[in-house]
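A.B. asks: when you get a sec, could you give me coordinates for this:
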Amino acid sequence: MTRLALSALLATLALIGVATPASAHTDLLSSDPANGASVPQRPTRLTLTFTEPVPAESATVTLTGPDGAAWPTGEITADGATLTVPLAGSASPAGPYTVSWTVESLDGDFVDGTFAFTLTAPATQQPPVATTPAPPPAVTSADAAPTTTSPSAGSTATLDAPPTTGTSAPAATSGDGDDGGVPLWVWILVVAVLSVIGIAVGVGLNRRAKRGAEPAE
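C.D. replies: This next block holds a predicted model:
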């Protein structure tokens, strides 16, 4: 009886040992990006490696962004125990991302799980288009104001140009004695007096000459 009981116990343990690996479910072995990693730019694909081969046609992988929306993914492909999921789209905001996966184990059971990574840099934005400022209006010679240089400060000041008219002011003419000068009649009187004096002197000298020329008696 003792031998039979011992043999039955060993057989039971053997069966348990054989059945345990067969009933083990598929586990996620590694991923790219790795769980908890921080990446500076948006990855172009997700790579999930499991402990045993998994079929691609029954696998599902979703990526959830910081805003809670699911980001588009491409067709899943399998290479043994590795699943590759291309990521569609071009703009991704910075923040935490969560990857949820579901795969079918060799025993037919479905296993699921999650892992997360953080995008540290925001999506690249297009630089603003540079606009060329309009050139200032041209200044014509009629609009330009004359400038003058101050001798003391050495700076140039702009003077307001006086308005010009089509006619010019007439030149001032001198009147007869109204401008403060010597009247014309005074000059005429002086010339007349000088003429009379000259004539009188000439007559006097002529008489003296005649007297000196007469013979004495």
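A.B. asks: can we go C-alpha only for contacts and neighbour counts from here?
C.D. replies: Fine.
A.B. asks: is it correct that Ala88 is in contact with Pro72?
C.D. replies: Yes. Proximity of Ala88 to Pro72 meets the contact threshold set by C-alpha atoms under 8 Å, at 5.4 Å.
A.B. asks: Gly113 reaches Thr102, doesn't it?
C.D. replies: Yes. Here Gly113 reaches Thr102: they are 6.7 Å apart, a contact under C-alpha under 8 Å.
A.B. asks: can you give me the strands in this structure?
C.D. replies: Remark: strands assigned in the chain by DSSP state E are 28-32, 38-39, 45-50, 60-64, 70-71, 77-79, 82-86, 95-104, 110-119, 147-149, 156-158.
A.B. asks: next, the second sequence, to be compared with the first:
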Amino acid sequence: MLVRRLSVALALAGTVLLAAAPAASAHTTLQSSDPAEGAALSAAPQQVSLKFGGAFTLPADPIRITGPDGAQWSVGRATVTERTVTAPVQPSGPAGAYVLTWSIVAADGDPLTGRINFSLTAPASTPSSSAAPSSPAPAPAPSQAAQTSDDGGFPAWAWIVIAVAVVAAVAAVIVRGRRSSS
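C.D. replies: Predicted coordinates:
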């Protein structure tokens, strides 16, 4: 009888754990960018933007742009609105292939990086000082940069509470079974 009660308790606990388990949540992914992957631009952009599908924070220097001559574009302070990172840029360099590399920190703490290849069909002209991007705004506070969203994750503390409840239920069934058999 004890074995049967223990089996029922374990089956019930397994069912609860499976029912409470969320679908596996993947890392956030890049959904779109401006410039887009493979874009051929007739004029250099004055800002770049990257839209992600999940929560993230920004590390230092999250965006870099390198031209065919190896020179780096000047990238201003990146800001986050919703799930989109935007940064002003001061392009310089010849026509040709450019690479935008980005990095973010996913909500679970894992660093993610990627690259976007695009090209300029005409040399990038450095804008005059009056048209240059204004001095970057102060960095957003960490609470503004951190995105709070529900992207399917299940908090670790909840798993711990469930596990403790399952162990307590199994222990109660065992104790009850021993008491009734004595």
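A.B. asks: circling back to that earlier point, who has more neighbours out of Gly113 and Thr102 of the first structure?
C.D. replies: Using other C-alpha atoms under 10 Å as the criterion, Gly113 of the first structure and Thr102 rank with Thr102 on top: 15 against 12.
A.B. asks: tally up the residues packed near the residue nearest to that one when sequence neighbours are not counted, please.
C.D. replies: Nearest residue to Thr102 of the first structure in three dimensions, chain neighbours excluded: Asp112, at 4.1 Å (C-alpha to C-alpha, 6 or more residues apart in numbering). Asp112 of the first structure: 15 surrounding residues under other C-alpha under 10 Å.
A.B. asks: again, but for Leu106 of the first structure
C.D. replies: Neighbour tally, Leu106 of the first structure, other C-alpha under 10 Å: 16.
A.B. asks: do Phe118 of the second structure as well
C.D. replies: For Phe118 of the second structure, the count of nearby residues is 20 (other C-alpha under 10 Å).
A.B. asks: what's the lengthiest helix in the first structure aligned against in the second structure?
C.D. replies: Using DSSP state H, we find that the single longest helix of the first structure is helix 184-213. On the second structure, no counterpart of helix 184-213 of the first structure exists by TM-score structural alignment.
A.B. asks: what helices and strands are in contact with that helix?
C.D. replies: The helices and strands touching helix 184-213 of the first structure, judged by 3 or more C-alpha pairs under 8 Å, 6 or more residues apart in numbering; DSSP states H and E, number zero.
A.B. asks: quick one on the thing from earlier: just checking, the residue nearest to Thr102 of the first structure touches Trp101?
C.D. replies: Yes. Asp112 of the first structure lies in contact with Trp101 (C-alpha under 8 Å); the separation is 5.5 Å.
A.B. asks: please name the nearest non-neighbouring residue to Ala91 of the first structure.
C.D. replies: Closest residue to Ala91 of the first structure apart from its sequence neighbours, by C-alpha to C-alpha, 6+ apart: Ala123 at 5.1 Å.
A.B. asks: count of neighbours near the one you found?
C.D. replies: There are 15 residues near Ala123 of the first structure, going by other C-alpha under 10 Å.
A.B. asks: my read: it touches Ser92, true?
C.D. replies: Yes. Assessed by C-alpha under 8 Å, Ala123 of the first structure is found in contact with Ser92 at 5.2 Å.
A.B. asks: which neighbours do these two share?
C.D. replies: Arg42 (C-alpha atoms under 8 Å, 6 or more residues apart in numbering).
A.B. asks: residues in contact with stretch 72-90 of the first structure?
C.D. replies: Against stretch 72-90 of the first structure from outside (C-alpha under 8 Å, 6+ apart): 43-57, 59-63, 71, 123.
A.B. asks: switch the cut-off to 6 Å
C.D. replies: 44-50, 52-54, 56 (C-alpha atoms under 6 Å, 6 or more residues apart in numbering).
A.B. asks: of the residues you listed, select the buried ones using a PyMOL command.
C.D. replies: Buried subset of the contacts of stretch 72-90 of the first structure, written as a PyMOL selection, criterion 16 or more other C-alpha atoms under 10 Å:
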select buried, resi 46+47+48+49+50+53+54+56
